[in-house]
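K.L.:
build me a structure from this.
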Amino acid sequence: MSPSETGPPDPRIAVEQGVLVGRRDGEVTSFKGVPYAAPPVGPLRWRAPQAAPPWNGDRDAGQVGAICIQPPSGGDPGVGPLPMSEDCLTLNVWTPAERAEPRPVMVWIHGGGFNNGSGTAALYDGANLAKRGVVVVTVNYRLGRLGFFDHPALAAERAEDEPGGNYGMMDIVAALEWVRDNAAAFGGDARNVTVFGESAGAAAVTRLMISPEARGLFHRAVAQSGLGRDTGVPLDRPSAIGGPSLQARGEAFARTVGATLAADLRALPAEALLRPAPNFYGGDNLVIDGQFVTEDVEAAFAAGREAPVPLIVGTNSAEFWWMRPSEISPYGAIDDALTSQERANLYAAYGGEDGYRAHVVSDLAFNEPARHLARLHARNGHPTYLYRFDVVPDSNPEPSGGATHASERPYVFDNLHTVGRPMGERDERAAEAMAGYWTTFAAKGNPNGDDRPVWPEFGAERDRLLEFTNAGPEAKVVPFADRLDLIEAYYDRIR
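P.N.:
Alright, predicted model coming up:
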C-alpha cells in the first residue's frame, strides 16, 4: 500500500524531464533515483554524459537507483544497496517539506577511491541535514574504468572538441548542471550551491574548483580528507612525475582482455573492467583530460586559478594509521625521495622511527596538503576554514590512536545510527556541531553561528584551525606544525 493510500498524497514536482512523485517523512520530502543524464550504456559507454530523456506521466521517485558497477567494497558503509548497473547516473534529493524558499543546496560527492561507493548509502541519507533548512543532493557517478579510462581507439572516435577519459568528473559536472536547472523545483537556490565530499569525493571537489567546465555551478566548497599534492595523468602523455599516460594504461589493460578496437572494448561485460582494480593514488583515476581538468590542483591553487569561493578543508587525526611508508604502494612511495638528512630531521620531529612510520603517510598524503591548500586559498583572498577531526567513540575498536579515514562522515550527516556500533552523548554533540557548522557554511559561506565555538578564518588567523575533539570543538594552532613544516620543505624541493 503506498503512502498516498493511507495519508496525504505523495509530493509531486515537475523537473525539466517530467513529473516526479516523492515521499514525505515528517519534516522532510525526498525524491530518489532521479536520472540526471542518459544511461551511459552501449554506444554511450566512454562518452560524455548526454541529457536525461524526458518521460510521460508521473515517475515514481520513492526508491534509490542502482549503484554504479564496482568491485566488492569490504564493508564500507558508504557503498549503498545492490543492485549495481552501468545505468547508474541518478541522484537523490531531500528538502524541507515546509519550504521558505529559496534554500541553500548541498551536493554530496561520495568517496571510495573513484572505484567504490554511491550516493544511495544510508550513511548519506540527507534527511537530518534537510531538517536544518537545506536541500541535500547525493550523486552517483561512473567509477573505475567505466569512469576514468582512455585508449587510442576510443580517442580516434572522438571529435576534436569532444572530451574524453575523465567520465566520472564529467558526470559530476552534469549533475551540477541538472541541479542548476532544477533546484528551484525543490525549493533550492541555484545561486547558492555547496559541493562537499570526502576522500575521492573531496579530490573531486578540489578538481571542480579548478575546472573551467564547473565554474559558476557552485558557490561554496568542502573538501574532507581530499589529498591536494597528488599528480594527475594526462590522456596522451606521461604524468609530471613520469608515469604512463592514461591511453598507455588503457592499452596495457586492453591487452589483458584481448581488445584492440573500440567496438571490442564496448562489447566487454562491465564486470570484466573491474580486474585488476584501477589504482586511485597511483594515477589510474586522477585524470588531466585537458577540458574538465586541465592541470594539477596544487599548481592551480598556487597560481590563483581556483574558484573564488569560500572553502572548508580538513583531515582526520589518524587518516591512514594502518599504512606504513615501507609498503609497496603509491602511498608508501611518497617518502622515497627523502634525503638522509630530511629523513633524520623527520625522525626527530616524530620522536623516532616508530612515530615516523605510524604517522608520516597521513601527513604526506592528507594533513600537510590540506594546510597547504588552505594557505594558498587564503593567500588568494578567499574565505578559508581549516579543521582537524579527532572524535573517537568509546566503541571504536581500531587501535588508531585517533580518528581514522572516513570516520567523520556520520557526524557530518548526523547519521550516527548507520555506523553499526553504539554511539554516546559526546558523539551526538559532535554530530550536532558538525552538521550545524556545515549547513551554516552552506547558507552563508561562514560556518559560525548559533553559539558554537568560533571557527577562525584561516586568512585572518593564519595557521589556526578548528579541532573537533571528544570534549567539543576547539580553536587552536595547527597541531604538529613542525612535522608539517618539514614535509612542506620536502615537497618544495622535489616539485
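K.L.:
please count neighbours and contacts with C-alpha atoms only from this point.
P.N.:
Fine.
K.L.:
report the buried residues of the biggest helix by length in the chain.
P.N.:
Criterion DSSP state H: the longest helix present in the chain is helix 425-444. Residues 426-427, 429-443 are the ones in helix 425-444 that count as buried (16 or more other Cα atoms under 10 Å).
K.L.:
give me the neighbour count for the closest residue to Pro35 other than its chain neighbours.
P.N.:
Spatial nearest neighbour of Pro35, chain neighbours left out: Thr90 (4.3 Å); criterion: Cα to Cα, 6 or more residues apart in numbering. By other Cα atoms under 10 Å, 28 other residues sit near Thr90.
K.L.:
list the contacts of Val28.
P.N.:
Residues near Val28 by Cα atoms under 8 Å, 6 or more residues apart in numbering: 94-98, 127, 130-131.
K.L.:
to clarify, my last question referred to Tyr331.
P.N.:
Contacts for Tyr331 (Cα under 8 Å, 6+ apart) come out as 281, 323, 325, 361, 365.
K.L.:
a helix runs through the last one, doesn't it?
P.N.:
Yes. According to DSSP: H, G, I helix; E, B strand; the rest coil, Ala365 belongs to a helix.
K.L.:
ok, it - how many residues close by?
P.N.:
For Ala365, the tally of surrounding residues (other Cα under 10 Å) stands at 21.
K.L.:
please give me the structure for this one as well, since I'd like to look at both together:
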Amino acid sequence: MCSTLPTEVQNAPQIDQDSGDTIGVLDCLRLNVYVPNKASSQNPLPVMVWIYGGGFFEGAAGWYDGSYLVKHDVVVVTINYRVGPYGFMCLDIPEVPAFGGDANSITVFGQSAGAGSIDLHLYSPYERLFHKAIVQSGSAKVEGMFINPDYSAAINIAQQLGFNTTDSNEAISFLSTIDSHLVIAASSSLGYWFRPCKEQVFDNVANFVEQDSQNQYSPARIRNTPLFVGTTSDEEYTYDMNEFAGNPFLDKIKTHYSLSDADLTRISNTIRHFYIGDEEISSDLLRELNDFKQDFHFQHPIDRAIVKYIEQGANVYQYIFAYSSDDSPVYHSAELKYLLSPKFDPLDESNKKDLLMSKCATTMWTNFAKYGNPTPESTEEVPVTLDRATVDKRSYLYVDDENGNLLPLTSLPRKYQNWGQDRDWNRGSGVGPDDGVRIDFDNRTVVGIRIDSENG
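P.N.:
Below you'll find the model as predicted:
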C-alpha cells in the first residue's frame, strides 16, 4: 500500500511530562516521510505536512503515524521542531518532489500549538510554500499562545547555571556551551514557558511574526486560501471541581486582561449569570462550568479567528469533532487517534466503530488536501457534503456517531455564538447582557458587555 521513509527521529530537548526527566537532543531537525507506492515524479500526489502541538514545550514527529492518511494517496510529512528555550526564547539580538509529492499542492495541518503555528504562517510576510491549511483546536488568538518577549530570559537561565552577566550575547554564548539537558532543566526550574512572540525589528532581517496575534490582518495573504478549521466538542472538560474553586469567572478574566476592579466585577458577574444564573458553584453545574472554561480558552478565540478568515476572503470549512466510542467527553486531541494514531492515544483497530471513524476522518482530511474541500461529494465513507462557512451562514460539520451519521449544520451551537459573534451590534467581540460592559477582545479594551437577552 505504501512505503515509509522513516528516520529514527529523536525528540527535541524537553521535559518528559510522565517521568520528569530531561530528554532529547539538539540535533533533532529531522522529518518522517510517508509515501504511497503509486507516487512518482510522473504521478505527483498532494502533500500533507504535520505540525504537532504540545504547548511549544513538548512534542515530537515520531509520536504520530502517517500511515492511516497515506492510504488515501497523499504524501505525509511529519516534522520535528525545537521546543522550549531552544525554539521559542525571544531575544533582542539580531524538497518534496523527490518523494513523489506535488510541490504545487501542499497542505499544512496542525493541532493545538501546531494549529497556532499554522495561524502565524498564514499571516507571515515570508513567501508561502503551502496552498491549504487545516487548523485543529488552536489559533494564535488563544490566550497564552502568543506572549510579550522577555529579553532577560537568556540572562536569567545563564545565572541559574552559575554564569553571571547582564549581556544577552554573553548569556547566549555561554548557554551554547552547556549541555542542553541542563539548560532545559534550568529553564523549567525558573518557570519559563516559551511561546511565539512579536519579533524585534532589525535592519536587513526578515521577521516571521510582525503583528500581535490578536490584530493579525492581511486580506492579500488570506484571500482564497482553503482552510479547514475546527475543535473537539469538549476541549478542556474536567471532573475536578478544584478547577472552579473561588471565583473562576473573575479569575479567568483577571488573568488575561488589565481591567479596573469595577469592570472586572461587572464583567465576571455578567458572565457568571450567563452560564450558571444565580446558582452557587457545585458539582451539579459541572457541564456549565466546563462550557465556560472551554469557551474562554478555545471556542471563542478560535471562532474570532474563523470570522476574520472569512472576512478576509478565505474559503473556510468548519467542523466540530464530537465522536466518542465510549460516551466519554471528547477532549482536546481526541480526533488525533483517528487521523494519526499517536503514541499517547493509539487507534484500536479491533474496535470496528473506531476503525470506521478513522476511515471517515482520514477521508475528509485527505479530501481537503486534494480538493480544498473535505466533502466534495457524498461517498460511503463520508455520506454528506458541506457548504463553505460565511459570516451570515456558519455552516459546519458535526462529526458524531449518532445513528452513524455526520451532520452538516448551518449555524453554530448557541453557546458558541454568545461569546462574541453577535453581528447585530459588534462583529467579532463582546460578551454580556444588553446593558453593561463589552470587552473588545482584539484590542483588550472595555466598551460595554452584551449577551443574548434570552440567556442573560
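K.L.:
got a TM-score for the pair?
P.N.:
Remark: TM-score between the superposed chains equals 0.76 [TM-score structural alignment, normalised by the length of structure 2]; 389 aligned residues with a Cα RMSD of 3.4 Å.
K.L.:
of the contacts of Tyr331 of structure 1, which is the nearest to Arg462 of structure 1?
P.N.:
Ala365 (21.4 Å; Cα to Cα).
K.L.:
map Ala475 of structure 1 onto structure 2.
P.N.:
Using TM-score structural alignment, the partner of Ala475 of structure 1 in structure 2 is Pro408.
K.L.:
its match: how many residues sit nearby?
P.N.:
Residues near Pro408 of structure 2, counting by other Cα under 10 Å, number 17.
K.L.:
check Leu364 of structure 1 too.
P.N.:
Using other Cα under 10 Å, Leu364 of structure 1 has 24 neighbouring residues.
K.L.:
is it true that it touches Ile487?
P.N.:
Yes. The criterion here is Cα atoms under 8 Å, and Leu364 of structure 1 meets it with Ile487 at 6.7 Å.
K.L.:
what does Ile178 of structure 2 correspond to in structure 1?
P.N.:
Residue correspondence to structure 1 (TM-score structural alignment): Ile178 of structure 2 is matched to Leu268.
K.L.:
how far away is that match from Ala254 of structure 1?
P.N.:
From Leu268 of structure 1 across to Ala254 of structure 1, the span is 10 Å (Cα to Cα, to the nearest Å).
K.L.:
tell me which of the two has more neighbours.
P.N.:
Taking other Cα under 10 Å, Leu268 of structure 1 and Ala254 do not tie; Ala254 has more neighbours (17 against 12).
K.L.:
which of the contacts of Tyr331 of structure 1 lies closest to His219 of structure 1?
P.N.:
Sorting the contacts of Tyr331 of structure 1 by distance to His219 of structure 1 puts Ala365 at the head of the list, at 26.4 Å, by Cα to Cα.
K.L.:
what's the residue most central in space within structure 1 in contact with, if anything?
P.N.:
Structure 1 has Gly201 as the residue nearest its centroid, 1.1 Å off, counting by Cα atoms, centre = their mean. Contact analysis of Gly201 of structure 1 by Cα under 8 Å, 6+ apart lists 108-112, 114, 223, 226.
K.L.:
so what's Arg180 of structure 1 up against?
P.N.:
Arg180 of structure 1 touches 190-191, 217, counting by Cα under 8 Å, 6+ apart.
K.L.:
Ser85 of structure 1 -> structure 2?
P.N.:
Under the alignment by TM-score structural alignment, Ser85 of structure 1 pairs with Val25 in structure 2.
K.L.:
pretty sure its match contacts Ala12?
P.N.:
Yes. Between Val25 of structure 2 and Ala12 a contact is recorded at 5.4 Å, counting by Cα under 8 Å.
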